[in-house]
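Asker: Could you work out the structure for the sequence below:
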Amino acid sequence: MGRMTTRQPVLRLRAGRSARRPDTLAVEEPLAVRVGGETVTLTMRTPGQDFDLIAGWLVSEGVVAAPADIVTMRMCTDEDNTVDVTLAPDAVPPRPRAFVTTSACGVCGSDSVEEVRTAMRWRVLDDETRLDVGILAALPDLLRSQQKVFDRTGGLHAAGLFTAGGDCVVVREDVGRHNAVDKVVGAACRSGRLPLRGHVLQVSGRASFELVHKAAAAGVPAIAAVSAPSSLAVDLAEECGLTLLGFVRGGGMNVYTHQERVRLGPFPRQRNVT
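Answerer: Below is the predicted model of the structure:
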């Protein structure tokens, strides 16, 4: 496993003064994924929890849904940053991607939005989970308290899976926001938790179409973001039956879709919410 951080000498300028000192940076490196010996994708990621990352990506591709769908995953000895995956005989391998998936893109290589929608196995709309607004308001701080590498670098996104009662299940960090979500979903898949009924996915940045897609593909009924959602993210969440919350910070939030899951109660004081 590669390092998640590295040290780099920098010239630090503050208040008219300069000093040379080492700085801690988040590592970004390529990861090649082979299925049955064939390279199906090359993605940029922060090393660490690579097997979770791959399992989560395979969930979002509609390839796997349970631990038994993945027979083996192993780091290749003949090539650095390469993992070889053996799927169960009845699992359909993902279509190879034609180019590198960057740390900013999680659905690159898909032919259409409709192709992404067809990867979803579970009907999220049927999930009757109810979420207390006070618990939702507390999730960003709970996630932030688990961002250990961010504390050292300031350069990683994070995603956290929480129960409806606010208990933390798993938190992952990565230079790519979609990678952080894949690592969370992959960890859940490998431990046999899918579908993730009764859970909330909290993310540290904005809510894009790709993050809503990955949440829905894992059967998560709600995704909450510290920042704004995109219009396509809202459209997909509405269509899938997923509760989408944005600007969850400062004690407030905006509920964009399926507001019926949010249970009002003692409401935290709102501030700085758009």
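Asker: When you work out contacts or count neighbours from here on, use the C-alpha atoms and nothing else.
Answerer: Fine.
Asker: mind listing the strands in the stretch 151-274 of the chain by residue range?
Answerer: With DSSP state E, counting those that start in this stretch as the criterion, the stretch 151-274 of the chain has strands at 157-163, 168-174, 199-203, 222-225, 243-249, 252-257, 262-263.
Asker: packing partners for the fifth one?
Answerer: Counting by 3 or more Cα pairs under 8 Å, 6 or more residues apart in numbering; DSSP states H and E, the packing neighbours recorded for strand 243-249 are helix 133-144, strand 222-225, helix 231-240, strand 252-257.
Asker: Please generate a structure for the following sequence too, so the two can be compared:
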Amino acid sequence: MSARVTVRTRVHRFDATGEVSARADRLAGEEPLEIRLDGEEFTVAMRTPGHDVELVHGLLLAEAIITRRADVREIDFASGLGPDGSRNYNVARVRLDPGVHERRPPTRRQVYTSSACGICGTASIEAVEKQSAHPVEPPAPGRPLIDPAALLRLPERLGAEQSVFDATGGVHAAALFRVPGDGRPAEDPAAGRTTAAGTCPAGPAEPELLVVREDVGRHNAVDKVIGWALAADLLPLHRTILQVSGRASFELVQKAAMAGIPVLSAVSAPSALAVDLARDTGLTVVGFNRGRTFNAYSCTERIGPAAPPR
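Answerer: Next comes the predicted model:
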């Protein structure tokens, strides 16, 4: 684990009796990342260092600036220097494909975005709701995407991969799962053999964990996950589920919709605006998914037992 992802510190632990003990501890790293687009200031995002190329790709997709990997010609971190002159990689100079500016108007951002807010640097209310180049596919009637039991297992599967949280207790996490049925090989748990995924029922097969990312900002973790998928040319993410460790906020629904992700599952509550946006975009929002029960707030047709094989 990188020294910048977690930082060692010294703490004094108190109990109710007043007893004090000193001990070493680890904190989650948080540093600014300045992003410049073709020489112009775009934003400064507070994030946990690591997977920064993915973060930049995911953020630019969420802002409707890019729609594919080829839209980014180059990301250069060489100009990021610390106070002592050492390289800290905290400046990302992005060179976009010239066609990007022809397709879309420039997006204006304030200079600073905190780790707590993914859209607070957006310059206008109208710019908050973006038009996705990868629209969410509508639910297939009578063909649920995910079995409720499999969906309930996703938070535990995410938690098992949260190494930075285990060390610090101070980061959010996001995971992307792929549901069999998109033409890729998948394990058929009933038969114990590999089959063509398109012939497997959608529900009983366990979703495949594709990627997990952690960050002090929950929106950063999601940007890194989606940026990973964009860099791997996997968009649109039509048969996937995004599991997050916190609440389902408006900006997370928006980011999922921009990537074509049909299901966002959270361990905590969604906001009213998040549910409104999910209904508008046809996205399924699940909240309070904590291993035993969950609440579904929109497009519930994607959840249900799969039909038995014929």
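Asker: And the TM-score between them?
Answerer: Remark: TM-score between the superposed chains equals 0.92 [TM-score structural alignment, normalised by the length of the first structure]; 265 aligned residues with a Cα RMSD of 1.7 Å.
Asker: sorry, back to before: got the helices and strands packed on strand 243-249 of the first structure as JSON lines, with distance to residue 70 of the first structure and mean neighbour count columns?
Answerer: As requested, those are exported to JSON lines (distance: least, Cα to Cα, whole Å; neighbours: other Cα atoms under 10 Å):
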{"stretch": "helix 133-144", "distance to residue 70 of the first structure": "29", "mean neighbour count": "19"}
{"stretch": "strand 222-225", "distance to residue 70 of the first structure": "26", "mean neighbour count": "28"}
{"stretch": "helix 231-240", "distance to residue 70 of the first structure": "26", "mean neighbour count": "18"}
{"stretch": "strand 252-257", "distance to residue 70 of the first structure": "34", "mean neighbour count": "20"}
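Asker: May I see the strands of the stretch 151-274 of the first structure organised as TSV, with distance to residue 120 of the first structure added?
Answerer: Shown next, in TSV, are the strands of the stretch 151-274 of the first structure (distance: least, Cα to Cα, whole Å):
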stretch	distance to residue 120 of the first structure
strand 157-163	19
strand 168-174	22
strand 199-203	16
strand 222-225	15
strand 243-249	16
strand 252-257	18
strand 262-263	23
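Asker: before we move on, back to that, the helices and strands packed on strand 243-249 of the first structure into JSON lines, with extra columns for distance to residue 6 of the first structure?
Answerer: JSON lines is the format used below for those (distance: least, Cα to Cα, whole Å):
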{"stretch": "helix 133-144", "distance to residue 6 of the first structure": "21"}
{"stretch": "strand 222-225", "distance to residue 6 of the first structure": "28"}
{"stretch": "helix 231-240", "distance to residue 6 of the first structure": "34"}
{"stretch": "strand 252-257", "distance to residue 6 of the first structure": "36"}
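Asker: Of these, which is nearest residue 54 of the first structure?
Answerer: Between residue 54 of the first structure and those, the tightest spacing by Cα to Cα is seen for strand 222-225, at 20.9 Å.
Asker: packing partners for that closest one?
Answerer: Strand 222-225 of the first structure packs on strand 199-203, helix 209-217, strand 243-249, going by 3+ Cα pairs under 8 Å, 6+ apart.
Asker: In CSV: those, plus distance to residue 228 of the first structure and mean neighbour count.
Answerer: Shown next, in CSV, are these (distance: least, Cα to Cα, whole Å; neighbours: other Cα under 10 Å):
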stretch, distance to residue 228 of the first structure, mean neighbour count
strand 199-203, 11, 27
helix 209-217, 12, 26
strand 243-249, 5, 25
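Asker: closest one to residue 74 of the first structure among the helices and strands packed on strand 243-249 of the first structure?
Answerer: Here helix 133-144 is closest among those (Cα to Cα), at 29.7 Å.
Asker: check the fit of that closest one onto the second structure and give the mean distance.
Answerer: With mean Cα distance after the TM-score superposition for the first structure, helix 133-144 of the first structure departs from the second structure by a mean of 0.5 Å once superposed.
Asker: just checking, residue 202 of the first structure touches residue 163?
Answerer: No: with contact defined as Cα atoms under 8 Å, residue 202 of the first structure does not reach residue 163; the gap is 10.7 Å.
Asker: residue contacts, the equivalent of residue 48 of the first structure over in the second structure?
Answerer: For residue 48 of the first structure, the aligned residue in the second structure is residue 50 (criterion: TM-score structural alignment). Residues in contact with residue 50 of the second structure (Cα atoms under 8 Å, 6 or more residues apart in numbering) are residue 5.
Asker: Tell me where the second structure has helices.
Answerer: 52-62, 98-103, 148-159, 163-168, 218-231, 250-258, 272-281 (DSSP state H).
Asker: and the ones you listed as CSV, adding distance to residue 24 of the second structure?
Answerer: Below are those laid out as CSV (distance: least, Cα to Cα, whole Å):
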stretch, distance to residue 24 of the second structure
helix 52-62, 28
helix 98-103, 48
helix 148-159, 24
helix 163-168, 11
helix 218-231, 26
helix 250-258, 34
helix 272-281, 40
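Asker: Can you say which of these is nearest to residue 138 of the second structure?
Answerer: When the helices of the second structure are compared (using Cα to Cα), the closest one is helix 272-281, at 9.1 Å.
Asker: so that closest one matches what in the first structure?
Answerer: Taken onto the first structure by TM-score structural alignment, helix 272-281 of the second structure occupies residues 231-240 there.
Asker: average offset between that stretch and the second structure?
Answerer: Using mean Cα distance after the TM-score superposition for the first structure, the mean distance for stretch 231-240 of the first structure is 0.3 Å.
Asker: of all the helices and strands packed on strand 222-225 of the first structure, which lies closest to residue 75 of the first structure?
Answerer: helix 209-217 (24.5 Å).
Asker: Can you check which part of the second structure that closest one sits on?
Answerer: Going by TM-score structural alignment: helix 209-217 of the first structure matches residues 250-258.
Asker: Identify all contacting residues around the matching stretch.
Answerer: Contacts for stretch 250-258 of the second structure (Cα under 8 Å, 6+ apart): 61-62, 64, 118-119, 129-136, 219, 222-223, 242, 262, 264, 271, 273-275, 277-278, 281, 283, 285.
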